[in-house]
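Visitor: Following is a predicted model, sequence given first.
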Amino acid sequence: MNTAALLFISFAALLLLNVPIALSLGASSLIAMVVTGLPLDMFPMQIYANIGKFTLLAIPFFMLAGNTMEKAGISDKLINLANKFVGHKTGGLAIVGVITSCFFAAISGSGPATVASLGVIIIPAMINAGYSKGMSSALMATAGGIGVIIPPSIPFVVYGAIAGVSIGKIFMAGIVPGLLMGTALVIASLIMAKKMDIEPVPKASAKERWEAFKDAIWGLMMPVIILGGIYGGFFTPTEAAAVSAVYGILVGVFVYRKIKAKDLYDLMVESAIGSAIVMFIVAAAGLFAWFCTTEGISDMASDLLLSVSGSKYMFLFIVNIILLIAGCFLDATSALYIFTPIMLPVATQLGYDPIALGVVMTMNLAIGMITPPVGVNLYVACGVSKISLGQISKAVVPYLIASLIVLFLITYVPDIILWLPNMMGIK
């Protein structure tokens, strides 16, 4: 049995035995190392090398910032703000859900966190207003995927660390695709809402809108501080993550006063656990990717992909198909570590920008969050609305189609991705 077959068969076998993905990646790599005779002292060295990167320090800080702002009740304030401005329109609550997801994405950087924080409020509100359980849950599950496209995005941090590209630039590159995805979800929601007898809420007065804006301003400032600080040259993305964590704590404790001193310990523990899970995946997936590179598996896969694709357009089509399928089974971090070393060299050789590739890969994996059997956003939304996976899987189809349209648009017109960072001259 050759090395590649051993590695992937052992990985697949462990997955079929319901072993967690991170453990499957690490164990299959270790098995392959033993069989091929690689020195086992490389195992801990590579584990440390994968997680001992300054760039990855952004992950625990962004997690702490997102958890803090969630605890501070910013999700309620963002929903109220969006509702005051568009709640009275046809399909208003659906629009509120998408707009709020875009705002909250710029705070949390996590898809499941966006679904969990906003879904507990918006899904019941939509159901009470006459929307079906399936549509309400499917919309919030899909909108949660925007959380990994609009910066700050944890998968963007991971991709930047793997590909060696500017995290600041890929952050900026994710803004337009994220907004396009939000627009597509709004259009899909409006089409579906017209078929339902939805009672619109009264239009808010100018005073009510101003009060809602003032109430939410501290939360809205979070992405301004993060992105403004990075692109103003005041701090690096990693330092921006630390600043946002401190800002979140100060706002939660002294402005909104929802966070007490005793809550800080729980916030730290929750953020540490979430970060440890991501870092465990990073360590195991990085080991898997290192073994593939060391044994020449990545190069063989790249050469095969290049020979099969033939042209840039066919290559991009194959990339999307592979990642959409992979997203059904792998989390974003694992998939990025496995596929980036294979796809990036081919993209570079074909003249496709690495930043654009990172956004395309991440959007594919964001869509994977709503595709069974490992559609994590679907499970979170199901838990909130108490419906079955079968019900939500059927209801998510229109939103899946809308997301795929945006995906293929940005894939084949990469200037949509690169326009904003290029216009601002970000390197």
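Guide: Everything's here; your move. Owing to the predicted nature of the structure, the values given are computational and were not obtained by experimental measurement.
Visitor: make it CA atoms for all contacts and neighbour counts henceforth
Guide: OK.
Visitor: Of all the residues in the helix or strand hosting residue 273, which ones are buried?
Guide: In the assignment (DSSP states H and E), residue 273 maps to helix 261-294. Using 16 or more other CA atoms under 10 Å as the test for burial, helix 261-294 gives 267-268, 271-272, 275, 278-292.
Visitor: With stretch 8-20 instead?
Guide: 8, 10-12, 14-15.
Visitor: Now tabulate the residues you listed in a markdown table and tack on distance to residue 240 and secondary structure.
Guide: Output for the buried residues of stretch 8-20, formatted as a markdown table (distance: CA to CA, whole Å; DSSP: H, G, I helix; E, B strand; the rest coil):
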| residue | distance to residue 240 | secondary structure |
| --- | --- | --- |
| 8 | 38 | helix |
| 10 | 40 | helix |
| 11 | 37 | helix |
| 12 | 38 | helix |
| 14 | 38 | helix |
| 15 | 37 | helix |
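Visitor: ok, those residues vs residue 357, which is closest?
Guide: residue 8 (24.6 Å; CA to CA).
Visitor: Check which helix or strand the nearest residue to that closest one once chain neighbours are set aside maps to.
Guide: Once flanking residues are discounted, residue 8 sits nearest to residue 28: 7.6 Å by CA to CA, 6 or more residues apart in numbering. Using DSSP H and E, residue 28 maps to helix 21-36.
Visitor: and what of residue 96?
Guide: Counting by DSSP H and E, residue 96 is part of helix 92-108.
Visitor: returning to what we had before: elements contacting the helix or strand following the helix holding residue 28?
Guide: Per DSSP H and E, helix 21-36 leads on to helix 42-51 as the next helix or strand towards the C-terminus. Helix 42-51 is packed against helix 261-294, with contacts defined by 3 or more CA pairs under 8 Å, 6 or more residues apart in numbering; DSSP states H and E.
Visitor: Next SSE downstream of the helix it packs on?
Guide: helix 297-309.
Visitor: Which positions within that next one qualify as buried?
Guide: Per 16+ other CA under 10 Å, helix 297-309 contains these buried residues: 297-299, 301-303, 305-306, 309.
Visitor: What is the neighbour count of the nearest residue to residue 376 once chain neighbours are set aside?
Guide: Among residues not flanking residue 376 along the chain, residue 369 sits closest, at 5.3 Å (CA to CA, 6+ apart). Burial of residue 369 is recorded as 29 neighbouring residues (other CA atoms under 10 Å).
Visitor: In contact with residue 369: list those residues for me.
Guide: 111, 141-142, 145, 327-328, 331, 375-378 (CA atoms under 8 Å, 6 or more residues apart in numbering).
Visitor: also this one, for the comparison:
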Amino acid sequence: MNTPINAATSVAHGSGQPSGSQARWLGQLDRGIGLLVELPAALLVLAEVGVLLVGVIWRYLLHSPIIWSDELASILFLWLAMFGSVVALRRGEHMRMTALVGMLGPRAQAFLDVLAMTAALAFLLLMAEPAYEFASEEVWVTTPALDIANSWRASALPVGIVLMISVALLRLARVGRAADVLWAALAVVTTIGAAVLAGPVFAGLGNLNLLLFFVVGVGVMVFLGLPIAFSFGLATFGYLSLATSTPAIVMVGRMDEGMSHLILLSVPLFVFLGQLIEMTGMARAMVGFLASLLGHVRGGLSYVLIGAMYLVSGISGSKAADMAAVAPVLFPEMKARGAKPGDLVALLSATGAQTETIPPSLVLITIGSVTGVSIAALFTGGLLPGIVLGVALGGLVWWRYRDEDLSHVRRASRGEIGKAFLIAMPAIALPFIIRAAVIEGVATATEVSTIGIVYAVIAGLLVYRQFDWRRIYPMLVDTAALSGAILLIIGAATGMAWALTQSGFSNTLATAMRDLPGGVPVFIAVSIVAFIILGSVLEGIPAIVLFGPLLFPIARQIGVHEVHYAMIVILAMGIGLFAPPFGVGYYAACAISRISPDEGMKPILGYLAALAVGLIVVAAFPWVSIGFLG
């Protein structure tokens, strides 16, 4: 997972930066833009919750469906995605791969951060006119239920792009050294100019352009620290403009399609739900019960960590949020019992990988949106694979802590366990209510997220009496920022996937994968290796959007069940996500735990081996994934 990295704010201060009155003026302008985008973004999250909740109430309680609720939610959703993208850019929270950049010195990192922002600005400038043209043409399309011009929805694209251009310019003016900005601008302009001059050469290369733009180009940009969404966008825009005759407006249309899928409406709602669970104390209650149950056995709190991550995983939409909800509760006591910091962060990372298939994982929802696989089936199929990997991790925990000294640990009484269970019961019930509602067809993944939000609010107010109203606005803004970062990646990756498909690459790949010697076992083995690598570089959502539409039909053709294949690739990506030295999820776990990455490098090898054993079991026995589908 390329977890959000605050890269833009890491630019080193030095000569050539604004000072005095100019700096104050720029600071005031930045705060003004922040208010201009953050308040609407927060209100749009609330509006989405309200509109979808009204739709659920009218449909399931009053049996009188509101025909325009989904359409209005879809219109608001694109505006939320674009405003959230602006907030994420202003905060420096668009997802990046910084493994190589982090190895460089402060000055080199500062320049590459400026280069990343300059390249993002170039993409936005290139897309501004096509986005305006796209929105202008949508004025002739009328929405079926509300009977309004579709340009009301499509206008979110040019408005969001213009706001992001303003943010990028302001960020460069505020935190970039003048020399760095000048050299970065020169590098970007020179690269674009050289590519334009070489246009006739690209036109004659055929599908070799796919290697140049989507492998070499994307690879260089990603490893230089450019945000993933803008790396995808620049490569796709360059390919379509220089190697084909496709107008840029088509790319805008594909991005719009990718970001507007109705299933993705659940992304911001589950992100907000996860923050509510942490704020109301529900996560702490779950962990407290598990600790009272297992805290007296050798390695007991490690088992609690595995179980707690299983319960809370997938609800927040952010693996970092899942880890942040659990680690601060458990780690102090685990350290007091003699656990080594490196082992703690290694196990935390491993549990992050273990729980990637636990519904309502956003990766599962994304797979359903881009491949057409039933989300209810994915939610059902994802539960048992997580348990299999949890058992594998538990076996290693038993071995490592078999000699742990527990003479100073008091075993909780039955009364204390019962009291902890009663306290935790409303919190423990929530994940099962969410999953059962989707699996049983009571509500869609989008609708059930609103039910979860209402449940969490009621539990926080009436049961746990822990509800800080002052945190709601920052939580709404955080939700919009994370959602915008995710959705912009999906939009850019959708455009790239469309370009790959139109080039004929999908047919070539399908033929190559289908003709692999060895049949299904070799296909699955190659997929595992490929998605481990992709998981360490791209993160689950963009990798699935890019390669899901290409590989899932192949799996179906050669006889691999789609749900089984989904579990395999998700777990493989999870291992890559948390495997150092490139897995960014590992560094997120280190940051949350405040433990040096060096300390966990050796202990995590054993946990990665345990995860690999669990993945092999899941891959070898399809029943683990599809046995309960009926």
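Guide: Arrived safely, thanks for sending. Keep in mind it's a predicted model, so treat the numbers as computed, not measured.
Visitor: TM-score of the superposed pair?
Guide: The TM-score (TM-score structural alignment, normalised by the length of structure 1) is 0.94; 422 aligned residues with a CA RMSD of 1.7 Å.
Visitor: Following superposition onto structure 2, what is the mean distance for the helix holding residue 96 of structure 1?
Guide: Once superposed with structure 2, the aligned residues differ from helix 92-108 of structure 1 by a mean of 1.7 Å; criterion: mean CA distance after the TM-score superposition for structure 1.
Visitor: any chance you could map the strands in structure 2?
Guide: Secondary structure of structure 2 by DSSP state E: no strands are present.
Visitor: Out of the contacts of residue 369 of structure 1, flag the one nearest to residue 53 of structure 1.
Guide: residue 331 (20.6 Å).
Visitor: ok, now how distant is the closest one from residue 395 of structure 1?
Guide: 22 Å (CA to CA, to the nearest Å).
Visitor: Compare these two and say which one has the larger neighbour count.
Guide: A direct count of neighbours by other CA under 10 Å for residue 331 of structure 1 and residue 395 places residue 331 higher, at 22 against 19.
Visitor: The more buried one corresponds to which position in structure 2?
Guide: Using TM-score structural alignment, the partner of residue 331 of structure 1 in structure 2 is residue 539.
Visitor: And residue 270 of structure 1, by the same measure?
Guide: Aligned partner of residue 270 of structure 1 by TM-score structural alignment: residue 478.
Visitor: that older thread, show me which of the buried residues of stretch 8-20 of structure 1 is closest to residue 35 of structure 1.
Guide: residue 10 (11.8 Å).
Visitor: so that closest one sits right up against residue 25, yeah?
Guide: No: applying CA atoms under 8 Å as the test, residue 10 of structure 1 and residue 25 come out as separate, 9.1 Å apart.
Visitor: contact partners of stretch 312-329 of structure 2?
Guide: 3, 267, 270-275, 278, 283-284, 287, 305, 308-309, 348, 352, 355-356, 358-362, 431, 585, 588-589, 592-593.
Visitor: To clarify, my last question referred to stretch 20-27 of structure 1.
Guide: In contact with stretch 20-27 of structure 1 (CA under 8 Å, 6+ apart) are residues 11, 14-15, 280-281, 284-285, 287-288, 330, 334.
Visitor: sorry, back to before: name the member of the contacts of residue 369 of structure 1 with the most neighbours.
Guide: In the contacts of residue 369 of structure 1, the most neighbours by other CA under 10 Å go to residue 145, 34 neighbours.
Visitor: What's the match for it in structure 2?
Guide: Match for residue 145 of structure 1 (TM-score structural alignment): residue 353.
Visitor: residues contacting the closest residue to that match other than its chain neighbours?
Guide: Closest residue in space to residue 353 of structure 2, ignoring its immediate chain neighbours: residue 574 at 4.3 Å, by CA to CA, 6+ apart. Each residue near residue 574 of structure 2 by CA under 8 Å, 6+ apart is listed here: 1, 352-354, 356, 532, 535, 540.
Visitor: Quick check: the residue most central in space within structure 1 vs residue 11 of structure 1, distance?
Guide: For structure 1, the residue nearest the mean C-alpha position is residue 148 (2.2 Å; CA atoms, centre = their mean). Using CA to CA, we find residue 148 of structure 1 at a distance of 26 Å from residue 11 of structure 1.
Visitor: And for residue 204 of structure 1?
Guide: 55 Å.
Visitor: same check, this time on residue 180 of structure 1
Guide: The value you get for residue 180 of structure 1 to residue 11 of structure 1, if CA to CA is used, is 36 Å.
Visitor: now swap in residue 399 of structure 1 and tell me
Guide: With CA to CA as the criterion, residue 399 of structure 1 and residue 11 of structure 1 are 32 Å apart.
Visitor: Next: residue 183 of structure 1.
Guide: Distance from residue 183 of structure 1 to residue 11 of structure 1, by CA to CA: 38 Å.
Visitor: same question, residue 366 of structure 1
Guide: Distance from residue 366 of structure 1 to residue 11 of structure 1, by CA to CA: 23 Å.
Visitor: contacting residues around residue 209 of structure 1?
Guide: 81, 84-85.
Visitor: and residue 45 of structure 1, how many neighbours?
Guide: Neighbours of residue 45 of structure 1 (other CA under 10 Å): 11.
Visitor: which position in structure 2 aligns with residue 203 of structure 1?
Guide: Match for residue 203 of structure 1 (TM-score structural alignment): residue 411.
Visitor: and if you look at residue 401 of structure 1?
Guide: So residue 401 of structure 1 corresponds to residue 609, using TM-score structural alignment.
Visitor: Stretch 58-66 of structure 1 maps to which residues in structure 2?
Guide: So stretch 58-66 of structure 1 sits over residues 266-274 in structure 2, by TM-score structural alignment.
Visitor: neighbouring contacts of the matching stretch?
Guide: 45, 49, 315-318, 321-322, 362, 445-447, 449-450, 452-453, 456, 475-476, 479-480, 482-483.
Visitor: cool, stretch 160-176 of structure 1 as well?
Guide: Contacts of stretch 160-176 of structure 1 (CA under 8 Å, 6+ apart): 53, 55-56, 149-153, 156-157, 159, 230-231, 236-237, 337, 340-341, 344, 354-356, 358-359, 416-421, 426-427.
Visitor: One more: stretch 210-227 of structure 1?
Guide: Taking CA under 8 Å, 6+ apart as the rule, stretch 210-227 of structure 1 contacts 69, 74, 77-78, 80-81, 84, 103, 106-107, 151-152, 237, 240-241, 243-244, 247-248, 251.
Visitor: Ok, stretch 2-10 of structure 1 next?
Guide: 28-29, 31-32, 36, 292, 295, 297.
Visitor: and with 10 Å instead?
Guide: Stretch 2-10 of structure 1 has contacts (CA atoms under 10 Å, 6 or more residues apart in numbering) with 1, 11-12, 14-16, 24-25, 27-33, 35-36, 288, 291-292, 295-298, 300.
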